[in-house]
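A.B. asks: Got a predicted model here, sequence first, then my questions.
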Amino acid sequence: MKFIILVTFLTIAPWASAQKSALPEPLNLLIQQGGEVVEQFDAPAGMQGYIADFRGQVITLYVTSDDKYMFTGAMLDTQGNNLGEQAIQDYMSGPKSIKDWKQLETSHWVLDGSPAAKRIVYTFTDPNCPYCSKFWQNARPWVDSGQVQIRHILVGILRADSQQKAAAILAAEKPSVALAEHQVANSLPNLKPLLEHSTDIKRKLMENHQIMMVMGASATPATFYQDETGVVQKQMGLPPEAMMTQILGHLKEN
């Protein structure tokens, strides 16, 4: 099994850190390449099953009884049941959801909407992304009603000046106003790129990009929200009209 080497950082969970020295050697290979072993469960034929979080993707791993070999994927019984499915669901709806939301909260976001709005949505935004602007425009009824606040996590990945434009918004006296003015213009070049920005702004943009990678997002917009059960969900790309209520909630008339 091949793993893509991450150039970003991942924080190893306390369980993984405590168990690292006792883990079978094949699992240490996963950890060395940025993965996180988060759960362990019993598997048949003397094997051990593990749940791992790798670049935002949750996978099942199985290690043979001699601790020498590892394989990933679904293990099915004679009835076709996936033996690791329940362990994955428990992790996705519990620890991972909590961890992902806390990770998003630590990002350097720009507020769109009222800080008192109860529903919070995070979206990774590139200033040169036309679909990000379209999502901003489509969300106006929810944001303007005060029901939803969208927290834009600025990144610069699309064009050569994307990072400089993101820096200009973050460094503005009122970042929320700068973002709104830019989005109203529908990504026209009204925003002057900030060619020289401070170390602090550079750090914030770097950390935003790292969080984006950790969350398994590779393009903008990448939107994260909590469903009706509180589980964090992800929408890649411009949300279709049919999904707007799912992401932003039912629009209530004032």
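C.D. replies: Thanks, I have it.

A.B. asks: going forward, measure contacts and count neighbours with C-alpha atoms only.
C.D. replies: OK.

A.B. asks: Would you map the helices across this protein?
C.D. replies: 14-19, 25-32, 85-93, 95-105, 130-138, 140-144, 162-171, 175-184, 199-214, 244-248 (DSSP state H).

A.B. asks: closest one to Tyr122 among those?
C.D. replies: Taking Cα to Cα as the criterion, Tyr122 comes closest to helix 95-105 out of the helices of the chain, the separation being 7.2 Å.

A.B. asks: which helices and strands does the closest one pack with?
C.D. replies: Helices and strands touching helix 95-105, by 3 or more Cα pairs under 8 Å, 6 or more residues apart in numbering; DSSP states H and E, are strand 232-236.

A.B. asks: what's the most buried one of the helices of the chain?
C.D. replies: Greatest average neighbour count among the helices of the chain goes to helix 162-171 (a mean of 23), per mean count of other Cα atoms under 10 Å.

A.B. asks: and the angle from it to helix 175-184?
C.D. replies: 140 degrees (axes from the mean of the first three to the mean of the last three Cα atoms, to 10 degrees).

A.B. asks: got the angle between helix 162-171 and helix 199-214?
C.D. replies: Interaxial angle, helix 162-171 versus helix 199-214 (the same axes, to 10 degrees): 120 degrees.

A.B. asks: out of everything not next to it in sequence, what's closest to Ala222?
C.D. replies: Using Cα to Cα, 6 or more residues apart in numbering and skipping residues adjacent in sequence, the residue nearest Ala222 is Met236, 4.6 Å away.

A.B. asks: Would you mind measuring from the one you found to Met206?
C.D. replies: Taking Cα to Cα, to the nearest Å as the measure, Met236 falls 21 Å from Met206.

A.B. asks: List the contacts of Pro239.
C.D. replies: Listed by Cα atoms under 8 Å, 6 or more residues apart in numbering, the contact partners of Pro239 are Phe135.

A.B. asks: State the distance from it to Asn138.
C.D. replies: Pro239 sits 9 Å away from Asn138, taking Cα to Cα as the criterion.

A.B. asks: second one coming, line it up with the first:
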Amino acid sequence: MLLAGCLLSAPAFANTGIDETWPEPIRHLALQGLQVQDSFPVGDSLIGWIVRAGQQEQLLYTTQDGEFLINGVVLDAQGQDLTRQHQRDYLAQPDWSALASSHKITEPSLLTNEAGETISQRELYLFFDPLCPFSRLAWLALQPYREQGLTLHWIPIAYLQPDSRLQAAALLASADQAADQLHQLMREPSTQLELDAAGIQAQAAALQDNMGLMRAFGLSGTPSWIWQDEQGQLNTHTGMLRLPRISELLDLPQPSVLEPELIRYR
């Protein structure tokens, strides 16, 4: 259960190709453009579906009677995460390079050497919805680490509220001003970024790509964190982290000055 984050709802798709033997929930999504690639049994109760939305694959499940669709994590009787295992077994796994080519907003390190050149000691990627309050808390917690050499990459998605799409599209459309716009929005959550309907539509594919990438990593809400450890192993977490854990994963000292809103995460 996600206790400190904003959960994803069911996805929206766009493609064709329908088999009448598929259960009704899968046929319904296929009418919206979902590409169904394969299926497999999950015990006696469920069927797993390997599906594609745009360039990204993901897993869905239906009950054997075809009445219900599950878009989320499936656990067995012992509490083991079957979905994560199925992702490893059936889906092509995204890697660090997929994040580097995502549609993102980068906040560079503020650490410099004697020549005034920027020094980046760590990188961190976060999927966020601009209107997710937990994404804002993550932003507040991470800002002081930029002075210690942290480079932040924010990958916007839009699902939480009707205005999420406008705000996320406006951030991506603002190009060189995106980091400043993000700063303004996170400091003043009531900020309304400006973008017309044509501008929103122009960013639709980028936002869909970001959502597909997030699902490909098996992440289910915002903020979702992705980082590499000292061995180069990719790690993920969904939801707001406690402050000591942030310091630990970054391998950087915890800031001495604390935003009042973050006190409960000490």
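C.D. replies: Looks like it came in fine. These numbers were taken from a predicted model, which means no experiment stands behind them.

A.B. asks: Assuming the best superposition, what's their TM-score?
C.D. replies: The TM-score (TM-score structural alignment, normalised by the length of the first structure) is 0.61; 178 aligned residues with a Cα RMSD of 3.3 Å.

A.B. asks: What does Phe135 of the first structure correspond to in the second structure?
C.D. replies: Phe135 of the first structure maps onto Ala138 in the second structure when the alignment is built from TM-score structural alignment.

A.B. asks: correct me, but that match touches Met240?
C.D. replies: Yes: using Cα atoms under 8 Å, Ala138 of the second structure is in contact with Met240, at 6.2 Å.

A.B. asks: Need the overlap of contacts for the two.
C.D. replies: Joint contacts of Ala138 of the second structure and Met240 (Cα under 8 Å, 6+ apart) are Pro223.

A.B. asks: What segments of the second structure are strands?
C.D. replies: 6-7, 35-42, 46-53, 56-63, 69-70, 105-107, 122-128, 150-156, 221-222, 224-228, 234-238 (DSSP state E).

A.B. asks: can you redo those as CSV with distance to Leu193 of the second structure?
C.D. replies: Output for the strands of the second structure, formatted as CSV (distance: least, Cα to Cα, whole Å):
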stretch, distance to Leu193 of the second structure
strand 6-7, 21
strand 35-42, 34
strand 46-53, 28
strand 56-63, 29
strand 69-70, 35
strand 105-107, 15
strand 122-128, 16
strand 150-156, 14
strand 221-222, 20
strand 224-228, 23
strand 234-238, 26
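
A.B. asks: what's the closest of those to Ala197 of the second structure?
C.D. replies: When the strands of the second structure are compared by Cα to Cα, strand 150-156 sits nearest Ala197 of the second structure, at 18.0 Å.

A.B. asks: so that closest one corresponds to what in the first structure?
C.D. replies: Aligned by TM-score structural alignment, strand 150-156 of the second structure corresponds to residues 148-154 of the first structure.

A.B. asks: mean shift between that stretch and the second structure?
C.D. replies: Average distance, stretch 148-154 of the first structure versus aligned residues of the second structure after superposition (mean Cα distance after the TM-score superposition for the first structure): 0.5 Å.

A.B. asks: Also stretch 203-213 of the first structure?
C.D. replies: Mean for stretch 203-213 of the first structure is 0.9 Å (mean Cα distance after the TM-score superposition for the first structure).

A.B. asks: Any chance you could list what contacts that stretch?
C.D. replies: 8-9, 55-56, 103-104, 107-108, 124, 153-156, 163, 166-167, 218.

A.B. asks: what about 7 Å?
C.D. replies: Residues from elsewhere that reach stretch 203-213 of the first structure (Cα atoms under 7 Å, 6 or more residues apart in numbering): Thr8, Phe9, Arg55, Ser107, His108, Ile153, Leu154, Val155.

A.B. asks: Would you work out how far apart the start and end of stretch 51-60 of the second structure are?
C.D. replies: Stretch 51-60 of the second structure end-to-end distance (Cα to Cα) = 7 Å.

A.B. asks: nearest residue to the aligned residue in the first structure for Glu248 of the second structure other than its sequence neighbours?
C.D. replies: Per TM-score structural alignment, the equivalent position to Glu248 of the second structure in the first structure is Gln246. Distance criterion Cα to Cα, 6+ apart; nearest residue to Gln246 of the first structure, sequence neighbours excluded, is Asp227 at 7.5 Å.

A.B. asks: Then Leu182 of the second structure?
C.D. replies: Nearest to Leu182 of the second structure is Leu171, by Cα to Cα, 6+ apart, at 6.8 Å.

A.B. asks: Could you do Tyr61 of the second structure as well?
C.D. replies: Spatial nearest neighbour of Tyr61 of the second structure, excluding adjacent residues (Cα to Cα, 6+ apart): Gly48 at 4.5 Å.

A.B. asks: sorry, back to before: the match of strand 150-156 of the second structure: how far from the chain's middle?
C.D. replies: 13 Å (Cα atoms, centre = their mean, to the nearest Å).

A.B. asks: And stretch 224-240 of the first structure, by the same measure?
C.D. replies: Put simply, stretch 224-240 of the first structure sits 10 Å off its chain's centre (Cα atoms, centre = their mean).

A.B. asks: Need the distance between the two termini of that stretch.
C.D. replies: This stretch, stretch 224-240 of the first structure, spans 15 Å end to end (Cα to Cα).

A.B. asks: just stretch 70-90 of the second structure next, same as before
C.D. replies: 17 Å.

A.B. asks: likewise stretch 108-119 of the second structure?
C.D. replies: Using Cα to Cα, one end of stretch 108-119 of the second structure lies 9 Å from the other.

A.B. asks: can you tell me how far the aligned partner of Ala216 of the second structure in the first structure sits from Ile169 of the first structure?
C.D. replies: Counting by TM-score structural alignment, Ala216 of the second structure lines up with Val214 in the first structure. Counting by Cα to Cα, the separation of Val214 of the first structure from Ile169 of the first structure is 23 Å.
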